[in-house]
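In: no FASTA, just this:
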């Protein structure tokens, strides 16, 4: 005969109906009284503990106790008193109903474990906040340590709850789990790796849903739309979906563009190749001709005056241009582009703006433009960058410079 059949027989057949109703009414009255007692005990205990902690925190110099109150540790500790009272008084309420008592006590123990975990979490959060206020610990990964500790506490807590629900001792439960761990590791290898990766990603805050990431190994270049234990889904800009194993986020390299998106601009870093043979010194006639370019007129006048003063003081023979100090067409062009980019309406003026020469190559001298567009949207960014380089390429000829490109015969021979 099943347990339910025993219960049904004992209380509805073995006993009279009036006696059963009497037992139920008695239990209901005691249950109501118990609920009232627990409510009062919870309110009083919470008020007393919170008041004690608040008064104590005001008298101490350290802010650790203040953080305990702010993280609600006293409030959660206060719930322990009603829980202990409930565990001790419930057998009296369900004295005539042992079947109910068994299940309710089981639920109370589960609640006790969860409450204990929340209390420990509040204390750990207090330590986390307190350690962050200490100068020598400000640069330490306190969050990681606290979260790993909480992970182990949750594992132990969940194992304890399962042990209670299946009516097995904690030690036997872990012994049984250990014996099956080899099979579990083999079957759930990817899930376990993904779980560990998810924890590390969450701890380090390295990837969030909505982040734009680039991972060449998997052909991913787009926004993260989902992160789970096994895969990270990335919607590429061509609207295709790429699935990346979650553990690849900690084992492989990738680029997260979140820093760019949260900054004041998107970087433009591109160069044009100038033919080395087109670089030359500028004569006075060349300089006078270039003064017609408004952006650099003032610069040329100032530099020309300084150079003439220097050359006069050092008796430089200017019948040969290389003597003394001189302006070059590539230097003036670099200054022109620097001024042009600085005045461009779509360039962020508060971030780095630089036009620089890179190391010469067999193809020529790279002149790199380095700046940040104010608008970070992809299509607008491409338009701004193209606008700057359209102007740069068209302006090259005004400075008697040439852009490098392979001769047609050379391209045909390679083909």
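Out: Now that the structure is in, tell me what you want to look at. Predicted model only: the values in this text are computed from it and were never measured.

In: going forward, measure contacts and count neighbours with C-alpha atoms only.
Out: OK.

In: As a check, name the ranges of all strands in this protein.
Out: For the chain, strands defined by DSSP state E occupy the ranges 212-215, 220-227, 231-236, 241-245, 255-256, 266-274, 354-357, 365-373.

In: Nearest to residue 42, out of these?
Out: Among the strands of the chain, the nearest to residue 42 by Cα to Cα is strand 220-227 (40.6 Å).

In: now the angle between strand 241-245 and the closest one, please.
Out: Angle between the axes of strand 220-227 and strand 241-245 is 70 degrees (criterion: axes from the mean of the first three to the mean of the last three Cα atoms, to 10 degrees).

In: any residues touching strand 220-227, and which ones?
Out: Residues outside strand 220-227 that contact it (Cα atoms under 8 Å, 6 or more residues apart in numbering) are 208-215, 232-237, 242, 246.

In: hold the first one in mind and look at this next one:
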């Protein structure tokens, strides 16, 4: 500043204006230097680095460039220049140095925060990130960085040691626990979820309490984000997956089979013993020909050995149409290309009720995709509903308006 002042005096500038003009010129020079330094940093150095990164196709470097991490560093240059020239402003030196240093601290911790985010993005490019997400830990680290940065900024503005402020944080621990309650619970839950692999990115989970039923698309410090099958998004507190029950369908997807557990209800009044005509008819069914022959021989041998009088159908053993139907369904499923034959396959009879006799299909489709699963399941039951009449069976259904209408016509004719 003295140099500028002497130059102005040499040009014959009035003493009353020398200090003011010197001050303005110095500010102008510093501003110009800051603009030039910032321009060189952003337009020359950073562009050169970006060019080299793209040229050599550096994976991590591309992410750093795209997220403009290096641009954050360019903000240091003007602040350092201002801090360096602060001594020329004797009156305002302390204020300028304090403000410049505060800006440098803010930029530094902003850079660290951005670097943590980029680190998480780089980590997500690896397969391990699907089973071991670190987003929650990154968010905790960001909170710590923000707290430390805030303490340093306040300490710098007050001109005090940061350790004095840190010593007072203990007294505020109860307030901190209250403010960061969800974050702390989320951190503990996140560690448990990650360590036990209860939830991974891409898992299909179902949480009835929160109305969530879909794929996990994000696991953060406080929440687990689920994209439901209707394309809505549900945010679930991380600790809720520890404290409450939920369903994770990952094991089903990895097993390669998706379960069918559905019943066909048979009208019990249509169940009867098989006549010879019915047995001969069943022999013509491809899936049943061997079963009918073997079963008939087994029953006849039993009745002969035990001297059963078959003049009455109640005596001895005999085939029923419902039994033959169950055998047909089992044979049909064992030959179905959409059924997983290495998993449990069963056609069972449940307890009869007001809707008839349930014949339940318990099997696994060999494809876990929802659309394929529903198609295979529908095809099977389409066939069973259509084929039940071939065995003299009627599927149960509550009377409809059309049934009542038909009954009214019959009564009217009588």
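Out: Received it, and whenever you're ready, just let me know what you need. Just so you know, these numbers come straight off a predicted model, no measurement behind them.

In: closest to residue 7 of the first structure out of the strands of the first structure?
Out: With distances scored as Cα to Cα, the stretch of the strands of the first structure nearest to residue 7 of the first structure is strand 220-227 (48.6 Å).

In: Output the residue interval of the second structure matched by that closest one.
Out: For strand 220-227 of the first structure, the aligned range in the second structure is residues 212-219, judged by TM-score structural alignment.

In: re earlier: can I get the strands of the first structure in JSON lines with distance to residue 180 of the first structure?
Out: Output for those, formatted as JSON lines (distance: least, Cα to Cα, whole Å):
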{"stretch": "strand 212-215", "distance to residue 180 of the first structure": "37"}
{"stretch": "strand 220-227", "distance to residue 180 of the first structure": "28"}
{"stretch": "strand 231-236", "distance to residue 180 of the first structure": "26"}
{"stretch": "strand 241-245", "distance to residue 180 of the first structure": "25"}
{"stretch": "strand 255-256", "distance to residue 180 of the first structure": "39"}
{"stretch": "strand 266-274", "distance to residue 180 of the first structure": "52"}
{"stretch": "strand 354-357", "distance to residue 180 of the first structure": "62"}
{"stretch": "strand 365-373", "distance to residue 180 of the first structure": "56"}
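
In: Tell me which of those strands approaches residue 296 of the first structure most closely.
Out: Distance to residue 296 of the first structure, taken as Cα to Cα, is lowest for strand 354-357 among the strands of the first structure, at 14.8 Å.

In: Nearest to residue 132 of the first structure, out of the strands of the first structure?
Out: So among those, strand 255-256 is nearest, using Cα to Cα, at 26.5 Å.

In: Where in the second structure does that closest one fall?
Out: Matched against the second structure by TM-score structural alignment, strand 255-256 of the first structure falls on residues 247-248.

In: mean shift between the matching stretch and the first structure?
Out: Compared with the first structure after the fit, stretch 247-248 of the second structure shows a mean deviation of 0.8 Å (mean Cα distance after the TM-score superposition for the first structure).

In: same thing with stretch 322-330 of the second structure?
Out: Looks like 0.6 Å for stretch 322-330 of the second structure (mean Cα distance after the TM-score superposition for the first structure).

In: what span of the first structure lines up against that stretch?
Out: Against the first structure, stretch 322-330 of the second structure falls on residues 330-338 (TM-score structural alignment).

In: mind listing the helices for the stretch 201-350 of the second structure?
Out: Under the criterion DSSP state H, counting those that start in this stretch, the stretch 201-350 of the second structure carries helices at the ranges 240-243, 250-255, 276-283, 289-305, 321-334.

In: Redo these as JSON lines? Include distance to residue 345 of the second structure and mean neighbour count.
Out: Formatted as JSON lines, the helices of the stretch 201-350 of the second structure follow (distance: least, Cα to Cα, whole Å; neighbours: other Cα atoms under 10 Å):
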{"stretch": "helix 240-243", "distance to residue 345 of the second structure": "33", "mean neighbour count": "16"}
{"stretch": "helix 250-255", "distance to residue 345 of the second structure": "15", "mean neighbour count": "13"}
{"stretch": "helix 276-283", "distance to residue 345 of the second structure": "23", "mean neighbour count": "14"}
{"stretch": "helix 289-305", "distance to residue 345 of the second structure": "18", "mean neighbour count": "14"}
{"stretch": "helix 321-334", "distance to residue 345 of the second structure": "8", "mean neighbour count": "19"}
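
In: Which one of these lies nearest to residue 146 of the second structure?
Out: Between the helices of the stretch 201-350 of the second structure, helix 240-243 lies closest to residue 146 of the second structure; by Cα to Cα that is 26.6 Å.

In: mean distance, the closest one to its aligned residues in the first structure?
Out: On superposition with the first structure, the mean distance recorded for helix 240-243 of the second structure (mean Cα distance after the TM-score superposition for the first structure) is 1.2 Å.

In: Report all helices and strands that that helix contacts.
Out: Helix 240-243 of the second structure is packed against helix 181-196, with contacts defined by 3 or more Cα pairs under 8 Å, 6 or more residues apart in numbering; DSSP states H and E.

In: What is the helix it packs on packed up against?
Out: helix 135-158, helix 240-243.

In: Residue 231 of the first structure: how many residues sit nearby?
Out: Residue 231 of the first structure has 20 neighbouring residues, counting by other Cα atoms under 10 Å.

In: For it, which residues are in contact?
Out: 194, 243, 244, 245, 246.

In: looking at the strands of the first structure, which is closest to residue 335 of the first structure?
Out: In terms of Cα to Cα, the element of these nearest to residue 335 of the first structure is strand 354-357, at 7.8 Å.

In: Of the helices of the stretch 201-350 of the second structure, give the one that comes closest to residue 267 of the second structure.
Out: For the helices of the stretch 201-350 of the second structure, the distance to residue 267 of the second structure is smallest for helix 321-334, at 10.5 Å, taking Cα to Cα.

In: for that closest one, the distance to its chain's centre please.
Out: Here helix 321-334 of the second structure shows a centroid-to-chain-centroid distance of 41 Å under the convention Cα atoms, centre = their mean, to the nearest Å.

In: which other residues reach it?
Out: Contacts of helix 321-334 of the second structure (Cα under 8 Å, 6+ apart): 271-274, 287-288, 291, 339, 341, 345-348, 359, 384, 388, 391-393.

In: Many thanks, I have nothing further to ask.
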